[in-house]
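J.: make a model of this:
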Amino acid sequence: MFKSLPIQLVQEESDDLIQMINPEQESDLKPEDLPEELSILPIKNTVLFPGVVIPITVGRQKSIKLVKKAYQGSRIIGVVAQKNSQAEEPTVEDLYRAGTVARIIKMLVLPDGNTTIIIQGKNRFAIKEFVQEEPYLTAHIQLQSEPKLNANGKETKALVQSLKDAATKILKLNPEIPIEAQVALDNISSMAFLVHFLASNLNVEVAEKQKILETQNLVDRGTLLLQYMLKDIQMLEIKHEIQKKVHTDIDQQQRDYFLRQQIKVLQDELGYDGPDKEVEKLRKRAENKSWPQPVADHFSKELDKLLRINPMAAEYPVAMNYVEFMLDLPWGEYTLDDFDLKRAKKILDQDHFGLEKVKTRILEYLAVLKLKQDMRGPILCLYGPPGVGKTSLGRSIAKALQRKYVRMSLGGVHDEAEIRGHRKTYVGAMPGKILQNLKKAQSSNPVFILDEIDKVKADFRGDPSSAMLEVLDPEQNNTFGDNYLEVEYDLSKVLFIATANALDTIHSALRDRMEVIEVSGYTLEEKVEIAAKHLVPKQLKEHGLKTSDVKISRAAIAKVVNSYTRESGVRNLERKIGTLVRSIAKSVAMEEPFDKMVTEETVTKVLGVEIFDEELYQGNDIAGVVTGLAWTQVGGEILFVESSLSKGKGGLTISGQLGDVMKESAMAALSYLKSNADALNIDHRVFQQYDLHIHVPAGAVPKDGPSAGITMFTSLASIYTQRKVKAKLAMTGEITLRGKVLPVGGIKEKILAAKRSGIKELVLSSKNRRDIDEIEKHYLKGLVFHYVDSVEEVMKIALLKDQVDKPMKFVFAEQKIHA
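T.: Sure, this is the predicted structure:
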């Protein structure tokens, strides 16, 4: 506002011109004082208000003709603002329909040939119609009279004072406005002239000034003007605050610079290292790094950037941590491999009893590495139940190769940034765990164990499994990109070994990048050997005892395995042995008498009541009870399928928290039995007049899988025929509606579960014979295998001709025949 003042523009003119801005000298024109047709002068970028004197430079030929003729005559013209300021020759459509009658006070011809006129606004008018456009615009107009106003009214006085206060505030906030403006403002006493004078100098668009001009009531005109002025004040205040803040920041920076220079001088005097010396130390450390040239260039840029950052700024420690992390990474630093395979075999045999197939595959893997001298090979994935030694196998491999050992647990990882890191722009950004572990190992070729890779979960923060694809792909991991590091890192020399309890939860593309090696559970004999050679000495050492203090007999260990730990691995077995050792450690510490030989009686005394029976098999005295075999993530188990019949209407109930697959197996078995009832001498009426209930005990435990088909069929055949099931027999296999027996998985774990439970005979699909052939012979000792292709063969093996002791007698109601 007040960018240019009319009074300054005419101050070189005569005194009577200055007096004309005095509202006391104003007088409204009357309609009879005007010609019938008024010449219309279009003006750009401003609006003329009554009483206000402004200069206008006339450049258009039409406008020059109009001004010259008017100046020679009455000097009265109509001034109308243009809507479009870009139009050089405006038409009637480009003009507003309201303007101000003006009197030309002075016309000046400037040296550059332009004509400038000084005009004063008189009355507002509205155009009724345009009469002509050539040689200039003329129109019929109607004067807009100003309604009388009570100058002493409260509303008028308040409005005038508000306008003056707002104008004064604008003058204070805008230093560009000359001091004479306040003098001019103080000399205005007329409200009409005050409104018009302020509106003319208001810093708003032409359309908003035109809106003020067209407002009929003077009070409304002043109120609208006040709204625009208040907006202008807000903008000026914001601008003033920004300028003040910038000025303060510059002062603060200058102060900080001065203080930093003083600190630098003091540090030099005291012998402390300043930021410059720290950066130089980092640069010297970088000279010993054998990193690629692009990485060296990137590091140099980061150091140069660090020098430009204020050491007291929040960004400085972030940048410092980044360059230090780059230096801490083992770029091109490798340990020498020991490829003595005989030594490796000896270490594997010492650390792990059994697992011959797994150890053979690991030795083959190491042999290829020795011959190839290249890490680009399959990523190993050790798959099996908990406690069988998957993670410790990885430690043994690192020991055999004399490499650094790194273990990273992926259980519960659901953030992609855990693998790839965060971008540096985030607050609290950190590198991924892959690079963090390499930094700890201080080697670029450690044995890296990715533990529990099947427990990785995806959520809204990304899919860590997808991030692992690059890590475990030999074709890609030589250019691994961490979001935090921002440069590529070579992971191709790292020996990655993953472990998993289940394969179905691993991302399919991730599983495709790994060679799965199954690590199955241990037999009773293997557990006894593992406990005697590894677990007992380890627990004695951890509890501060010597081997001379106590001896645990093999019979006692076998008692612990059979009666207290039914698992595929040995983790729970180690806990129980620890309990036995602690009881002895307590006696030693308290100097109490104790028996150094731990026997079966000692085991029962310390561990309490036996958790598991010697044989879980429950006999064959009841019809419809059949023993099946199941696979779980913690090893194999036996389960029972029970069936019962009761008088009813042929209903079917299935219980025991069975999944969809097991329910479908039950339906398939029942359908096959119904279609072949005649072959089993089953009366068809039993299916209509008796309800069938199929139950798998441990109802609180969810169960599912394709292994129970023939078990359910045998249970149904037994209950409907009341024939006995062969003693100490278990079975596993899926059934089809045609009576075919399909193969299933997890055979070794199921065989171990059968041996633990006292089972002597097993019924399997003939296609599972290949799985049996791959199992070591000592696992199969004491077991008889029956290989079948159809359920008829299953019945011949599983069902005896004898009925149970108290067979159920079926009573059928007579069916009425309707004529």
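J.: rest of the way, CA atoms for contacts and neighbours
T.: OK.
J.: tell me where the stretch 1-150 of the chain has strands.
T.: 38-43, 53-58, 76-81, 98-109, 115-132, 138-144 (DSSP state E, counting those that start in this stretch).
J.: from those strands, which stretch is densest packed?
T.: Mean neighbour count (mean count of other C-alpha atoms under 10 Å) peaks for strand 76-81 among the strands of the stretch 1-150 of the chain, with a mean of 25.
J.: show me what contacts residue 506?
T.: 453-456, 465 (C-alpha atoms under 8 Å, 6 or more residues apart in numbering).
J.: next one: residue 105 relative to residue 260, how far apart?
T.: Going from residue 105 to residue 260 by C-alpha to C-alpha, to the nearest Å gives 66 Å.
J.: please give the structure of this sequence too, so both can be compared:
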Amino acid sequence: LKKKIKKAKMPKEVEKEANKQLDRLEQMHPDAAEASIVRTYLDWLVELPWEVSTKDNLDIKAAKKVLDEDHYNLEKVKERILEYLGVRKLSKKKKGPILCFVGPPGVGKTSLGKSIARALGRKFTRISLGGVRDEAEIRGHRRTYVGALPGRIIQSIKQAGSNNPVFMMDEIDKVGADFRGDPSAALLEVLDPEQNSAFSDHYLNVPFDLSNVMFITTANLVDPIIPALKDRMEVIALSGYTEEEKLKIALKFLLPRQLEENGITEKDMKISDKAILQMISHYTHEAGLRNLEREIAGVCRKVARRIAEGKKGGSKVNRGNLHKYLGTPRYLSEEEQAISEAGVATGLAWTQAGGEILHIEASTMKGKGNLILTGQLGDVMKESAQAALSYARSKAKELNLDEDFYKNQDAHIHIPAGAIPKDGPSAGVTMATALISALSKTPVNKDIAMTGEITLRGRVLPIGGLKEKALAALRAKIGTVIIPERNKKDLDDIPNYIKKKINFVFAKKMDDVLKAALLKGSRVENKRGGRIRADRENKN
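T.: Alright, predicted model coming up:
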């Protein structure tokens, strides 16, 4: 043990503690209960990689090549890793970044950690924090307890065998808390670059330097993470993939992998691009790729069985015969609106599975000024509908509506797919447009979709998830999308092929939305736009 302590090259204070415990062990009887506890403790101390570290691969071009080989797109993450490598090449300081990848399931967050470790030439270790409720899981138990062990952090460092691995903590948003303590609070020290150079585990009771470790955490949602912990991490959002991106990933990664796993070759099965696109749109409904890979695996298994039964000739899978392999389509896209109608406006929503379109319906009937809301709406969405009605009432004269319409009429706003809960403020402008359209009997252009939060003064406030919403509009063959003017900056994140196919209209106020969405020649348009009325008179 003395030789092992010297060989471990521990820091002075740790070596002093190890020698102190060794002296105690020498004076104990080998059969004493305390002896096995001290021996286990010393074993842990000498086996930890105090001075063992791997050398970083600082070749930026080679690292980029590795990242591109393993993952398609994800440019923000790749750029951040290459920036870190650039800094490491120029500076001797070794502090590792603390990144948090946030995105829907199946977009490649965990596999990205392995790819980063491979690009940097570092060891990779991973723990899952999903369902962890005990603080001792992170910090370990004190040695006074029977069967005490260090926490998961120190255990993983020992398994990695180096003091600078890429350390991935999965599902950081699913950490629980109960009477045994809050693991999130224990992670505050681990994930703080100013504190983790002297991380103290309850079992070891000596500081261990974690500042060289590159910590990567993953989460599906940012909201459940406690603010103090969120503040310590650099959050990088990974949005879902577009249909075109999924097709490229399927052809480059998923299909070759499934052909190999199922023991068949490209000669045995040829699958068309249109068949894969059909799988994406009609057999899966997700932002990631897990279900798509399952569907591809299902087709490969059918072909493998056919070959195993002795049937000759390669199988050609196309859009027309895909149902023979996978059954009837499980998901149908939202039906296109046949005609432009009064009281029906097309909104855009963001979900964990990507973007969706919503046909928001409004109608008026005799009543006492009540507002009826149906479609399983959340509190925020109900408040947006109230704001839309208040805006219509306050601007009734300007909108050429009956100023007393609310006294003898009820308004009903319904959002179809009533079994699905909906919430959020971004449908505000859509509800206001549908309501004003119903009150003025003016059709809304069916080829226009919109998104934005509305205020009582009619201002249009910015929203999130613009890329996913634009994709939803493209899938529904909608050519024009009205978005808040303050979201103009987010167009940089939208692929060029989408920007070529969709015309984005920027709205600062509700007037801009109505001008673009309501069909020209309407009462509302004529009230505010004299030019249109004059044009029609000239034609007459």
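J.: for the two chains, what TM-score is obtained?
T.: After superposition, the two chains reach a TM-score (TM-score structural alignment, normalised by the length of the second structure) of 0.91; 522 aligned residues with a C-alpha RMSD of 2.1 Å.
J.: how about the most centrally placed residue in the first structure, nearest residue that isn't a chain neighbour?
T.: Residue closest to the average C-alpha location in the first structure (C-alpha atoms, centre = their mean): residue 461, at 1.3 Å. Setting aside the residues directly before and after it, residue 461 of the first structure is nearest to residue 415 in space (C-alpha to C-alpha, 6 or more residues apart in numbering), at 5.2 Å.
J.: what is the aligned counterpart of that neighbour in the second structure?
T.: Using TM-score structural alignment as the criterion, residue 415 of the first structure maps onto residue 134 of the second structure.
J.: and its match, how many neighbours?
T.: Residue 134 of the second structure has 20 neighbouring residues, counting by other C-alpha atoms under 10 Å.
J.: please identify the helix or strand for it.
T.: Using DSSP states H and E, residue 134 of the second structure sits in no helix or strand.
J.: in this structure it contacts residue 177, no?
T.: Yes. If you go by C-alpha atoms under 8 Å, residue 134 of the second structure and residue 177 touch, sitting 7.1 Å apart.
J.: hey, what's in contact with both of these two?
T.: residue 183.
J.: show me what contacts the alignment partner in the first structure of residue 342 of the second structure?
T.: In the first structure, the residue matched to residue 342 of the second structure (TM-score structural alignment) is residue 623. Contacts for residue 623 of the first structure (C-alpha under 8 Å, 6+ apart) come out as 643, 715, 718-719, 722-725, 804, 807.
J.: over to residue 555 of the first structure?
T.: Residue 555 of the first structure makes contact with 599-600 under the criterion C-alpha under 8 Å, 6+ apart.
J.: so is the aligned residue in the second structure for it in a helix, a strand, or just coil?
T.: Residue 555 of the first structure maps onto residue 274 in the second structure, with residues paired by TM-score structural alignment. When classified by DSSP: H, G, I helix; E, B strand; the rest coil, residue 274 of the second structure comes out as helix.
J.: check which helices and strands the helix ranked longest in the first structure sits against.
T.: If you go by DSSP state H, the first structure has its longest helix at helix 218-270. Helix 218-270 of the first structure is packed against helix 154-173, helix 191-200, helix 206-214, with contacts defined by 3 or more C-alpha pairs under 8 Å, 6 or more residues apart in numbering; DSSP states H and E.
J.: which bit of the second structure covers it?
T.: The alignment of helix 218-270 of the first structure onto the second structure (TM-score structural alignment) covers no residues at all.
J.: returning to that earlier point: show me what the residue nearest to the centre of the first structure aligns to in the second structure.
T.: In the second structure, residue 461 of the first structure lands on residue 180 (TM-score structural alignment).
J.: and that match, what does it touch?
T.: Counting by C-alpha under 8 Å, 6+ apart, residue 180 of the second structure touches 133-135.
J.: perfect, I'm done here.
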